[in-house]
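Q: Provide a 3D model corresponding to the input given below.
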Amino acid sequence: MKRKPIQWTAWCILTCISVASVHAIEIETFTQPYRSVDVPAAEMGVLEEVLVEEGSRVSEGQLLAQIDDRVLRASLEIAEAAVRATSSQRAAEAELALCEEQLRSYRELLNEGNATQREVDRAETNYWQATTRMQTVREDAEMRELEQKRIATQLANRRIESPLDGVVVRIEKEAGEFVSPTDPVVMKVVQLDRLRAIFSVPLSRIHTLVKGQQVPVYVSGNQTPVDATIEIISPVADAESSSVRVTLRIDNVKGDLLSGVICRWDLGGSFRD
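A: A predicted model of the protein is given here:
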C-alpha cells in the first residue's frame, strides 16, 4: 500500500524514536567517597583531646586524637630505667670469670698432683652455676627490653592517627569520653580527591565494557561530562534486575565534584579506551 507523504514522515519519526530508545540507555546512581573509614582507637581509655573538627582536611599519619597515656608514660620510664640497669649483669660476669679461673687453676693443680678430683668437681659445679646465673641475667635483660617495647607500642596505639588523606566528616566522641572495645570508633574520615559511582548496567550492554575503559558521566545535573574510569565489573549478574554491578572511579583532585549527588551515565554515549 502506498503511504501518503505526511504518513510517511510520521512513520519515519516514530521509527527513529524507537531505534533511539533501543540504543540510548541512561542510568543513575549517587557519587560516594572513594574510601570511607571509621577511625577506631586501638586501646581503651579516656579521650584526652580531639585535635580536629568536622570538615578538617587531614593527611595520612596525622594525629587526630589522643587517649590519656599518663600511666603508660610513667611505666615506660620505669621500663627504660630497668633496661639501663647493668649492675646485676656486671656482677654475674665477674662471678663467671672468677669461677672459670678457679676451675682452670684446679685442673692444673690436679695434673701436678697438688689437688684432688673432688676439688676439681666442686670448681666445675661452681662454674656451671655461675654460667647459669649469667644466662638468667641475660634472659632477664631481654625480658625488660621486650617489656619496654610493649609499653611503647601501647603508647603508640593511644595516638589516633588518620589512615588516609581526606576529610573528617563526623566526630563520634569528644574529649573526656571513654573509648571502649565495644564502641571504639572516634571519628569518620573520607577520601574525596577521588569519587566512586556504582551503577547497575543492563546485561545487554555489559559486553561493551572493559576494566580500565574511560567513559563520560554527568555529575549533579552538570551538562559538561567528566571522565570516569571503569574500575570493577562484577563477575556475577543480578538475576532479578538482569544487570551487572559496575564501579566507576572519578578523579576529583580539584574538589569541585560533590559526594552524595546524582551521577548519570549515558550508555549510548561515546566510550574511550
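Q: alpha carbons only for contacts and neighbour counts from here, please
A: Fine.
Q: Just give me the residue right at the centre of the chain.
A: Central residue of the chain (Cα atoms, centre = their mean): residue 163, 5.8 Å from the mean position.
Q: which non-adjacent residue is nearest residue 160?
A: Of all residues not flanking residue 160 in the chain, residue 65 sits nearest, at 5.1 Å (Cα to Cα, 6 or more residues apart in numbering).
Q: Next SSE downstream of whichever strand or helix holds the one you found?
A: Assessed by DSSP states H and E, residue 65 sits inside strand 63-67. Downstream of strand 63-67, the first helix or strand assigned by DSSP H and E is helix 70-84.
Q: re the thing from before, just checking, what packs against the strand holding residue 65?
A: strand 45-50, strand 159-161 (3 or more Cα pairs under 8 Å, 6 or more residues apart in numbering; DSSP states H and E).
Q: what does the helix or strand just after the first one rub up against?
A: Right, the one you point to is strand 45-50. Going down the chain from strand 45-50, the next helix or strand is strand 57-58, by DSSP H and E. The contact list for strand 57-58 (Cα atoms under 8 Å, 6 or more residues apart in numbering) reads 162, 164, 165, 166, 167, 168.
Q: and if you look at stretch 164-171?
A: Outside stretch 164-171, the residues touching it (Cα under 8 Å, 6+ apart) are 52-61, 186-193.
Q: any chance you could map the helices in the stretch 1-150 of the chain?
A: Counting by DSSP state H, counting those that start in this stretch, the stretch 1-150 of the chain has helices at residues 5-23, 70-84, 87-112, 117-157.
Q: how distant is the last one from the center of its chain?
A: What that stands for is helix 117-157. Distance, stretch centre to chain centre, for helix 117-157: 38 Å (Cα atoms, centre = their mean, to the nearest Å).
Q: ditto for stretch 65-73
A: Using Cα atoms, centre = their mean, the offset of stretch 65-73 from its chain centre is 22 Å.
Q: Buried residues, it. List them.
A: Neighbour counts over stretch 65-73 (16 or more other Cα atoms under 10 Å) mark 65, 66, 67, 68, 69 as buried.
Q: Ok, stretch 234-250 next?
A: Buried, per 16+ other Cα under 10 Å, within stretch 234-250: 237, 243, 244, 245, 246, 247, 248, 249, 250.
Q: to compare against the first, here's another:
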Amino acid sequence: MKRSMTIVIAGLLAAAAAAGAWHWHGDRQASRNAAAPLLAQAQRGDVEDLVSATGTLQPRDYVDVGAQVSGQLEKIHVEVGSVVAEGDLLAEIDSTLYRARVDATRASLENQRAQMLDRQAQLDLATLNYKRQKNLMAAEATTAEQLQTAEATLRSAKAQLAALQAQIRQSESTLRAEEAQLNYAKIYAPMSGTVVSITARQGQTLNTNQQAPVILQIADLSTMTVQAQVSEADVNRLRAGMPVWFTTLGGQDRRWQGTLRKVEPTPVVQNNVVLYNALFDVPNPNRALMPQMTAQVFFVVASARDTLTVPVAALSGLGRRPQA
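A: Here you go, the predicted model:
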C-alpha cells in the first residue's frame, strides 16, 4: 500500500515538473519572438504628399437651349444622347401667328412703296410748277401769290415724301423683327455636342413673357471638369497649376491626370463644414467619363520619383526615434 502511494506521488511530481518546463520554454520562446525585429527590404519607388477630396464630373462646355418666342412646342427632333452639330434643327414651335404677322407687314410695306411712287411724282410736279412760277415772276407774268402757292405746294410735297420714307423705314424694321420671331420658331443647336437632358415635352405650350423656358441642354463631353470640394484645413496647400489625379468608382484603378485650374474663393457650407471648390479639366476623347460621376481626387503637393523607400512602420518606434 505504501509502495503504491509512493508511485502515485512520484508520478504527480514528474507531471508537474514537465508542465513547468513546458511553460517556461513556451514563455521564453514567445519572449524571443516578441523581441525579434520585423524585417523589410528597402525599395525604390515614388512618394507623394497628397491632399485628398471628393468631387463630381461636369462637362466643361454646355448650353441650355431655350425658346425665344411663345407658342406650342410642335416637334422635338432629338432625344437624350443624340449627338448634334452646330446649326442642326432641334425643335419647332407653332409658327402660324408669326407667319401671319410677317405677311401682314410685308403687304403694308408693299403698299407704302407704291405710295412712294405717287408722292415722288407729286414732288416732281410741284418742283416744275415752282420753277415755272419763278420764271414767270421774273418776267412779271404772274403774281407773287401764285409763286408763294407753288412754293408751299413744293414744301408740302417734300414733307409728305419724307414722312412716307420714315414710315417705310419703320415698316422695314418691324418686318425684320417679325421675321426674326418667325425664325425663332425653329430652334437650332448653338454648339456641337451631346443632348444630355430634355426638360420640355412635345405639345407643351411655352411662355416667354416671364423668362425664356429651357427646352434641352447640350454638352461637349470631349473635355470634362472635375469639381472637388476641399476642406478649409487643406485649401491653403493648393496652388493653380499643381498636378492632380483622380479615380472613379468604376474606373478599375485607372488614374486620370490633370492640372488644377483654380480654387473658387466663395465657400460652400454643408452641415457647418466649410468647403472650397477646386476645378480642373481632363480630356475625355473616348467618353469614358460621364456627367455626375463621383471622383476620388488627389492633389499632389510634393512628390519624389524613383527614390529609396522603407515602410512607414520602420520610421517610428519607442521614444518616436527611427529604428534601424
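Q: quick one: the strand holding residue 65 of the first structure aligns where in the second structure?
A: Mapped onto the second structure using TM-score structural alignment, strand 63-67 of the first structure spans residues 89-93.
Q: Have a look at how far, on average, the matching stretch is from the first structure.
A: Between stretch 89-93 of the second structure and the aligned residues of the first structure, the post-superposition mean distance stands at 0.8 Å (mean Cα distance after the TM-score superposition for the first structure).
Q: can you check stretch 54-65 of the second structure too?
A: Relative to the first structure, stretch 54-65 of the second structure is 2.7 Å off (mean Cα distance after the TM-score superposition for the first structure).
Q: Show me the contact partners of that stretch.
A: For stretch 54-65 of the second structure, using Cα under 8 Å, 6+ apart, the contacting residues are 189-191, 214-221, 223-230, 281, 289-297.
Q: Which of those residues fall within strands?
A: 214-221, 223-230, 281, 294-297 (DSSP state E).
Q: Mind checking which of those are buried?
A: Buried by 16+ other Cα under 10 Å: 215-221, 223-230, 281, 294-297, out of these.
Q: which residues in the stretch 201-324 of the second structure form strands?
A: For the stretch 201-324 of the second structure, the strands defined by DSSP state E, counting those that start in this stretch occupy 205-206, 214-231, 243-248, 256-263, 268-270, 273-283, 294-309.
Q: Which one, of those strands, ends up nearest to residue 153 of the second structure?
A: With respect to residue 153 of the second structure, and counting by Cα to Cα, the nearest of the strands of the stretch 201-324 of the second structure is strand 205-206 at 53.8 Å.
Q: In the first structure, what range does the closest one match?
A: Using TM-score structural alignment, strand 205-206 of the second structure pairs with 178-179 in the first structure.
Q: mean deviation of the matching stretch from the second structure?
A: Counting by mean Cα distance after the TM-score superposition for the first structure, stretch 178-179 of the first structure comes out at 1.1 Å.
Q: neighbouring contacts of that stretch?
A: 41, 43, 44, 45, 46, 47, 185, 186.
Q: try 6 Å
A: Under the contact criterion Cα atoms under 6 Å, 6 or more residues apart in numbering, stretch 178-179 of the first structure has outside partners 44, 45, 46.
Q: Equivalent analysis for stretch 112-121 of the second structure, please.
A: With Cα under 6 Å, 6+ apart, stretch 112-121 of the second structure has contacts from residue 161.
Q: rerun at 10 Å
A: The contact list for stretch 112-121 of the second structure (Cα atoms under 10 Å, 6 or more residues apart in numbering) reads 106-110, 122-127, 157-162, 164-165, 167-168, 171.
Q: Tell me the buried residues within the residues you listed.
A: Of those, these count as buried by 16+ other Cα under 10 Å: 106, 108-109, 122-123, 126-127, 157-158, 160-161, 164-165, 168, 171.
Q: Now for those residues: which two are most distant?
A: Longest span within these, Cα to Cα: 106 and 127, 31.4 Å.
Q: Check the spacing between the aligned residue in the second structure for residue 232 of the first structure and residue 2 of the second structure real quick.
A: With TM-score structural alignment as the criterion, the equivalent of residue 232 of the first structure in the second structure is residue 262. Residue 262 of the second structure sits 97 Å away from residue 2 of the second structure, taking Cα to Cα, to the nearest Å as the criterion.
Q: Give me the more crowded residue out of these two.
A: residue 262 (15 against 6; other Cα atoms under 10 Å).
Q: Wait, that one touches residue 277, no?
A: Yes: taking Cα atoms under 10 Å as the definition, residue 262 of the second structure is a contact partner of residue 277 at 8.5 Å.
Q: In the second structure, what sits opposite residue 249 of the first structure in the alignment?
A: Match for residue 249 of the first structure (TM-score structural alignment): residue 281.
Q: Give me the spatial nearest neighbour of its match, chain neighbours excluded.
A: residue 225 (4.4 Å).
Q: Run through the residues that contact the counterpart of residue 127 of the second structure in the first structure.
A: In the superposition onto the first structure, residue 127 of the second structure corresponds to residue 100 when matched by TM-score structural alignment. Applying Cα under 10 Å, 6+ apart, one finds that residue 100 of the first structure lies in contact with 94, 123, 124, 126, 127, 128, 130, 131.
Q: Buried members of the residues you listed into PyMOL, please.
A: The PyMOL selection below is limited to those of those classed as buried (16+ other Cα under 10 Å):
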select buried, resi 123+124+126+127+130+131
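Q: nearest to residue 208 of the first structure, of the contacts of residue 100 of the first structure?
A: Closest to residue 208 of the first structure, out of all of these and judged by Cα to Cα, is residue 131, at 76.4 Å.
Q: excluding its backbone neighbours, what's nearest that closest one?
A: Of all residues beyond its chain neighbours, the one nearest residue 131 of the first structure is residue 96 (6.1 Å), with distances taken as Cα to Cα, 6+ apart.
Q: Against residue 109 of the first structure, how distant is that neighbour?
A: With distances taken as Cα to Cα, residue 96 of the first structure is found 20 Å from residue 109 of the first structure.
Q: before we move on, what about residue 67 of the first structure?
A: 67 Å.
Q: Also residue 233 of the first structure?
A: From residue 233 of the first structure to residue 109 of the first structure the distance is 87 Å (Cα to Cα).
Q: Counting neighbours, go ahead and name the busier of the two.
A: Taking other Cα under 10 Å, residue 233 of the first structure and residue 109 do not tie; residue 233 has more neighbours (20 against 16).
Q: Which residue is the nearest non-sequential neighbour of the more buried one?
A: Nearest residue to residue 233 of the first structure, sequence neighbours excluded (Cα to Cα, 6+ apart): residue 246, at 4.6 Å.
Q: give the contact list for the one you found.
A: 197-201, 206, 209, 211, 230-235.
Q: and which of those residues is nearest residue 223 of the first structure?
A: Of those, the one sitting nearest to residue 223 of the first structure (Cα to Cα) turns out to be residue 197, at 17.6 Å.
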